[in-house]
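Q: Here is a sequence together with a model predicted from it:
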Amino acid sequence: RLVALIPLDDAIARSVSGSWWFDVAFFPLDEGNDDAAGDQGAEEDTTSAVVSSDGGINFTLDGDKLVGDQIWPEWTADDEGLLSRSLVVWFRVVVDVVDLGSGEPIEGASLLALLRTSPKNVWRDFTLSRYELGTHIWGILAGLGLFFLIGYGLALAVATTMILSINRSVKRLSSGAIEVDRGNLDYRVPVKRRDQLGDLARSFNQMTGSVQSMLSDVAEKERLAQELELAREIQESLLPARHLEVGPLTVRATFQPAAEVGGDYFDVFPLSEERLVVAIGDVAGHGLSTGLLMASLKSSVAALIYEGYAGKDLIERVNRLLVEHGKSRTMVTLSVIEIDLAEDRLRLANAGHPPAFLVTPEGGAEELMAGSLPLGTRLCRPAVLERPFPVGSVLLAYSDGLVEAASADGEPFGYDRLTNVLSESADLPGSALTAVILDKLSGFTTGSDLADDLTLLVVERNA
């Protein structure tokens, strides 16, 4: 048990209250009841506190009960507000109260300590504590500062690493762009990342490959264009003059090449003043190989005609050459027409070529049908026919590019439309007839490009 050697009285309380963050007051505590407290107050002029049986505390002065404002003077606050409002707590001082005069403990008596403070005073003492709380706070702040400094250093190191890595990736992309600009399309950017920059490098490599492929395609197209131009030049050089006079016969030829080089062929052989042979054919396909085959066909026909072959024999001989010496089974149509003025006759031998038309002086237009398989197969059997060819007659031979020319809706010009045009214009001379056919064709196709070469051959007998 502890014994209080210092009197816990008002003087001590005022001394403590003046130097700490709280006010304190000490009261003798009677363990009795309210009545006992009243009797004691009547005998002695003193202030005391009595703890009642229900746990409450009553303060008395000379037997009169006191309220909180009478225990202390009014609370002096620096400012108004909740944090400056006074709070009062109490606790029992567990010591024996000793009478200093006699040195004997006072039986049945103890002390009650009242403590008055405010949240603002508590905080002020905490921040200005003499128990080195401020030092601890500064230590905490220093620790936090060191922690954030280390974190900042780590973040700076990571950021520097990322910046250097990004810079290297950008330099690789820049080097790739420079190489591509120099024309080195085989260059590829090394891909070492799996982020957006890595995706960009992969996209750059794909773009370079696409450009390389595109340039290869462009070069191939240029090569094909040059090849087609060469084939067109070969084709044009092998065709005869567009206008030719052979005695009383006038030959007019019209040739319109398609966008791609085809295999249209025609030739005129004036064998004498009274004998003329015209040949017209078409090699299947387009391009340089077709043009070369057409040139070979022209040479073969010309050589055989000058050797004396004619009509069916001529076509059979040409077919034999194609079958025996041709490396490919390309189909070739051919029509050979011989005009004999001495006999006023027209003789036609045909192998798969579109039928010619004969316009007579009486104004009729006859389709010279002579069906047969084209050249290039052993099954080809040329068809022949013979017709009168008096003065004023007009022969019209053409390639399939005329009847297959299509309108904007895809409808072909067709044989029926050609027959109608010839029937309506049968009384016209050869030159005018050619102009009418081409005008009707142009109006029908509305200026569209031809899908195939167009050849129109007109032979007119004037006398």
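A: The structure has been received and is ready for your questions.
Q: use CA for all of it now, contacts and neighbours both
A: OK.
Q: Could you name the specific helix or strand carrying Arg124?
A: helix 119-127 (DSSP states H and E).
Q: quick check, distance from the following helix or strand past that helix to the centre of its chain.
A: Next along the chain after helix 119-127, taking DSSP H and E as the criterion, comes helix 133-181. Its chain's C-alpha centre and that of helix 133-181 lie 35 Å apart, by CA atoms, centre = their mean, to the nearest Å.
Q: ditto for stretch 442-450
A: On the basis of CA atoms, centre = their mean, stretch 442-450 sits 38 Å off its chain's mean C-alpha point.
Q: cool, stretch 402-418 as well?
A: With CA atoms, centre = their mean, you get 42 Å for stretch 402-418.
Q: Which residues belonging to it are considered buried?
A: Leu402, Val403, Glu404, Ala405, Ala406, Ser407, Pro412, Phe413, Tyr415, Leu418 (16 or more other CA atoms under 10 Å).
Q: wait, Val89 sits on Gly68?
A: No: counting by CA atoms under 8 Å, Val89 sits too far from Gly68 to count as a contact (11.3 Å).
Q: tell me which of the buried residues of stretch 402-418 is nearest to Asn121?
A: Ser407 (104.0 Å; CA to CA).
Q: can you tell me which residues contact the nearest residue to the closest one once chain neighbours are set aside?
A: In this structure, Ser407 finds its nearest non-sequential neighbour in Thr445, 4.2 Å apart by CA to CA, 6 or more residues apart in numbering. Each residue near Thr445 by CA atoms under 8 Å, 6 or more residues apart in numbering is listed here: Ala405, Ala406, Ser407, Ala408.
Q: by contact count, what packs against the helix or strand where Ile315 lies?
A: Using DSSP H and E, Ile315 sits within helix 311-325. On a contact count with 3 or more CA pairs under 8 Å, 6 or more residues apart in numbering; DSSP states H and E, helix 311-325 meets helix 288-306, strand 332-340, strand 345-351, strand 383-388.
Q: let's bring in a second model and compare:
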Amino acid sequence: MTEETPKFRKRFGLRLKFALWTTFFVLLMIAGVFLYFINRQINTLTEEMERNGIALATSFSAAAKEPFIFDDDLTLVTMAANVKKSNPGILYCVITDTEEIIKAHPDSVLLRDKPFKYSRNLKVKREVITDTTEGFPVLIAEDPSRYDIRAPIVVKEPKTGKLSEIGYVHLGFSKEPIALAVRKTLIGLAGVAAIFSVIGILGIFLLTTMVVRGLVRLTKDIEIIGRGDLNHPVQVKSRDEVGLIAYSVEVMARNLKEAQSRLLETERFKHEVEIAQRIQAILLPRALPRIAGHEVATYYQPALVVGGDYYDFFRMAKGKVGFIMADVAGKGVGGSLIMVMTRTMANMEAAFDDNPKDLLVSLHDQLRGEIPEDMFVTACAVALEPEKSLVQLCSAGHNPAALFRASVGKTGWLEPEGAPLGIALLSREQYAEVIEMTEFTMMPGDAIVLYTDGVTEAMNEAGEQFGEGRLLDVIARNGAGSAADIRNAIVKEIENFTRGAPQSDDITLMVIKRL
């Protein structure tokens, strides 16, 4: 009795995830703009109040000089009262000597010769030098409810011509007008922000629907094709990543259909291999990436029984260049379909990740439960920051990468811990704990070699494997050459070793070299 495949249950679709994350970032951006403008208005109003206060205090101190010298209380009180009356925002206008003893107060003559107590709890904010105060600073102080601007009364000694301070003018300004203006602006901006938030959220859901629509259609097409209707046309025709997947699925379906017509003339296994080879050839990169200060060389030779070898290049977040070498534990069409799935997911995830660990964790999370329990994917992922030649490397149970150091002319292994992708027993969190990331800088002449087990397990007619030792040796002997030279030397060494013995597995190589 055939075991029934459990029905797939979707929890959160791409549309919902994309919409929620985009909404979060839009709201975060609106909140940032909101706070920026509020803070900007507070600073603008404060600067304007300080500027006007300094001008008023310095002009008053200049006018109060003569009556202060002659101890003309009546004139000083009258002047202070007029300043306070003509400027409603002023809490007080007080004239003191240099010891902060009141000499004139418009509210009561009884306060004369009393200490100016308001100045005790003030915190000095800054000092300003103006032309009208003869180089003596105007002091700006504040407490939670007010600003105090203190302008010096400066006189010149008749005999010596020396300038000195003989007293101060204190102007007190309430912070309430600024707070009131900010509250009004706050209400206005909150309304505008609410309107834009609603419009933005609606726009996001509309945009998300438009973006994900192609994936939804493609999923339905794949389900129909998966049920055996190979004549079903793929509806998605866009020229983007989704269109590329649709094209790959369409090619896959077309090749499967062609294979069906030939199954009557030859055995099924042979034709499955042909289909898988075509899919694999389509999905492998057609051009090498151009990276300043670096060069890349690759080699791929499929076996008669095609495996699931795969390599690719892509742009990652923060301007990094990504490389991946993978091997699906499965042959024929099944292995190739897993390779298609892995390649598609890797290309979609790479744009959001800036290091290979996050990429492999995301790939594992998506593959887990989507592939048969007896299948898995090994992979080695690299992120290169071209400007610094900074390399980050992770291995998901893959063959260790080889690193050639030009400065010493030697080759060693890069073997960070990691587990294969798609193992159902490991959750995303558990997998993130298992996998390690190696980080280092490539120096001029250094080279990294990624490969699949078809290289080290290539056998001669005597059944002897090529092995890791021979691989290290050929890299060390040819490491001073270009990336293509290193690749060609490895391929030639394998050919000389196997001497015409049948190739049992795909041979895949990638060489990354710093110039």
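A: It's in. The shown structure was predicted, so the numbers you read here are calculated from the model rather than taken from an experiment.
Q: Put one on top of the other, what's the TM-score?
A: The TM-score (TM-score structural alignment, normalised by the length of the first structure) is 0.50; 246 aligned residues with a CA RMSD of 2.2 Å.
Q: Then Leu438 of the first structure would be within a helix, right?
A: Yes: secondary structure of Leu438 of the first structure (DSSP: H, G, I helix; E, B strand; the rest coil): part of a helix.
Q: What about the equivalent of it over in the second structure, how many residues nearby?
A: Residue pairing (TM-score structural alignment): Leu438 of the first structure is matched to Val491 of the second structure. By other CA atoms under 10 Å, the residues close to Val491 of the second structure number 19.
Q: Over to Ala42 of the first structure. Which of the three states is it?
A: Secondary structure assignment for Ala42 of the first structure (three-state DSSP): helix.
Q: what about it, distance to Asp35 of the first structure?
A: As judged by CA to CA, to the nearest Å, Ala42 of the first structure and Asp35 of the first structure stand 11 Å apart.
Q: same thing with Asp452 of the first structure?
A: Applying CA to CA to Asp452 of the first structure and Asp35 of the first structure gives a distance of 135 Å.
Q: Can you add distance to Leu146 of the first structure and mean neighbour count and give the helices and strands packed on helix 311-325 of the first structure back as TSV?
A: Listed next are these as TSV, based on distance: least, CA to CA, whole Å; neighbours: other CA atoms under 10 Å:
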stretch	distance to Leu146 of the first structure	mean neighbour count
helix 288-306	84	18
strand 332-340	95	24
strand 345-351	103	23
strand 383-388	109	16
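Q: do you know which of these lies nearest Arg461 of the first structure?
A: strand 332-340 (9.8 Å).
Q: That closest one vs the second structure, mean deviation?
A: Compared with the second structure after fitting, strand 332-340 of the first structure has a mean deviation of 0.8 Å; criterion: mean CA distance after the TM-score superposition for the first structure.
Q: so that strand aligns onto which residues of the second structure?
A: Going by TM-score structural alignment: strand 332-340 of the first structure matches residues 377-385.
Q: How far does the matching stretch sit from its chain's centre?
A: Distance, centroid of stretch 377-385 of the second structure to centroid of chain: 19 Å (CA atoms, centre = their mean).
Q: what do you get for stretch 454-463 of the first structure?
A: Per CA atoms, centre = their mean, the centroid offset for stretch 454-463 of the first structure relative to its chain is 58 Å.
Q: if we can go back for a sec, and the gap between the residue nearest to Ser407 of the first structure and Asp282 of the first structure?
A: 22 Å.
Q: show me what contacts the corresponding residue of the second structure for Ala259 of the first structure?
A: Matched across to the second structure, Ala259 of the first structure falls on Leu304, judged by TM-score structural alignment. Counting by CA under 8 Å, 6+ apart, Leu304 of the second structure makes contact with Val273, Gln503, Ser504, Asp505.
Q: In the first structure, which residue range corresponds to the strand or helix carrying Phe60 of the second structure?
A: Here Phe60 of the second structure sits within helix 14-63, counting by DSSP H and E. Under TM-score structural alignment, helix 14-63 of the second structure has no counterpart anywhere in the first structure.
Q: Which strands and helices lie in contact with that helix?
A: strand 146-156, strand 163-174, helix 176-226.
Q: hang on, the earlier thing: okay, Ala42 and Asp35 of the first structure: which has more neighbours?
A: Ala42 (14 against 11).
Q: Which position in the second structure pairs with that one?
A: That one, Ala42 of the first structure, aligns with nothing by TM-score structural alignment.
Q: Distance check, Ala42 of the first structure against Ser110 of the first structure.
A: 20 Å.
Q: same check, this time on Leu154 of the first structure
A: Leu154 of the first structure is 63 Å from Ser110 of the first structure, by CA to CA.
Q: Now do the SS call for Gly262 of the first structure.
A: coil.
Q: list the contacts for the nearest residue to it once chain neighbours are set aside?
A: Excluding the flanking residues, the one nearest Gly262 of the first structure by CA to CA, 6+ apart is His286, at 4.5 Å. Contacts for His286 of the first structure were tallied using CA under 8 Å, 6+ apart; they are Glu260, Val261, Gly262, Gly263.
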